[in-house]
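1. Sequence plus the predicted model coming up.
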Amino acid sequence: MKNLLLAWQFWAILSAIFAALTAVFAKVGIENINSDFATFIRTIVIMVVLAAILSMIGGWQPVSTISPRTWTFLILSGLATGASWLCYFRALKLGDAARVAPLDKMSVLLVALFAVTFLGEKLTVPNWLGIALIAGGTVLVAYKG
């Protein structure tokens, strides 16, 4: 069990499960509310839960131990996350969850492209084939014909 908790694949699968639940719960939750305000409520819930988790595991650390570079990239990540959530909730408000969520997951393709371009990561031919299949499948799921 300890090895499972240390495997990135385990956490990635849990992330996918929770992301799926997020789409379904959010679609119902934004039915009679402004999507931006719904994002605000969601953000408060996340902050409270994370503060509780950090307190339980003793994960708080002095702000002074965080480098300026780390601050910069965490702030940029936070801004990108906020923009993503706002766009995602707006898309859910306007569209079907079964089509919005897969299209949102085109981020998989973009992460691969950005990681290769900006982080110097290397992907193999089978990796690129998988990414192409994800992109094709996403387009087919999002298609409303």
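-> Nice, I can see it.
2. switch to C-alpha atoms for all contacts and neighbour counts from now on
-> Will do.
3. nearest spatial neighbour of Glu31, skipping sequence neighbours?
-> Excluding the flanking residues, the one nearest Glu31 by Cα to Cα, 6 or more residues apart in numbering is Lys93, at 7.1 Å.
4. okay, pairing it with this:
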Amino acid sequence: MKDKIMAQAWLYWALASAIFAALTAIFAKMGLQGIDSDFATFIRTVVIIGALALFLSYTHKWQSLGSLSGRNWLFLILSGLATGASWLAYFKALQLGNASQVAPIDKFSVVLVTLFAVLFLGERPSGQEWLGIVLIGAGVLVLALKR
């Protein structure tokens, strides 16, 4: 039983991610009232850095920066830049639009992740997975055209 739970651990973490992402949209929309979205993104980033530093300290997971390879550095820096650009765009979209519009369109990233994973990581989704991706894309299109 424990092995089955461990094999499905990714699912529980992914569901937690979805819940926190949903709360992110709601809390951000409420917190953007009367302030610049870029400055709000900065505040969010400072909070994340502080929270992660505390978490790493508590769990004793700090690592030597020298233990990272050049490849680690390259892709983590690129990921950080992409995350920052995503957050800036997301907060601006939330400031200008409804959370119920912005968040679903933001989730078009699910479709893009699959396409990029096929192109760059060599992943091969099953027919059922492709169907799900097409349905997500269709759902995003329906939501984007609703207004």
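-> Nice, thanks for sending it over. The shown structure was predicted, so the numbers you read here are calculated from the model rather than taken from an experiment.
5. Whichever helix in the first structure runs longest against the second structure, how far on average?
-> The longest helix of the first structure (DSSP state H) is helix 68-94. For helix 68-94 of the first structure, the mean deviation from the second structure after alignment is 0.2 Å (mean Cα distance after the TM-score superposition for the first structure).
6. Pull up the aligned stretch in the second structure for that helix.
-> Mapping helix 68-94 of the first structure onto the second structure (TM-score structural alignment) gives residues 70-96.
7. quick one: buried residues of the matching stretch?
-> Residues of stretch 70-96 of the second structure classed as buried: Trp87, Leu88, Ala89, Tyr90, Phe91, Lys92, Ala93, Leu94, Gln95 (neighbour count, 16 or more other Cα atoms under 10 Å).
8. which one of the residues you listed is nearest Asn72 of the second structure?
-> Distance to Asn72 of the second structure across the buried residues of stretch 70-96 of the second structure (Cα to Cα) is lowest for Trp87, with 22.0 Å.
9. Hmm, Thr41 and the closest one touching each other?
-> Yes - applying Cα atoms under 8 Å, one finds Trp87 of the second structure in contact with Thr41, separated by 6.6 Å.
10. picking that back up, any idea how far the match of helix 68-94 of the first structure is from the middle of the chain?
-> 9 Å (Cα atoms, centre = their mean, to the nearest Å).
11. Which parts of the second structure are helices?
-> Per DSSP H, the second structure carries helices over the ranges 2-7, 9-31, 37-59, 70-96, 99-106, 109-121, 127-144.
12. and those, which is most packed in?
-> Of the helices of the second structure, the one with the most neighbours on average (mean count of other Cα atoms under 10 Å) is helix 99-106, at a mean of 17.
13. Tell me which residues are up against it.
-> Contacts to helix 99-106 of the second structure, defined as Cα atoms under 8 Å, 6 or more residues apart in numbering, come from residues Ala22, Ala25, Ile26, Lys29, Tyr90, Ala93, Leu94, Val140, Leu141, Leu143, Ala144.
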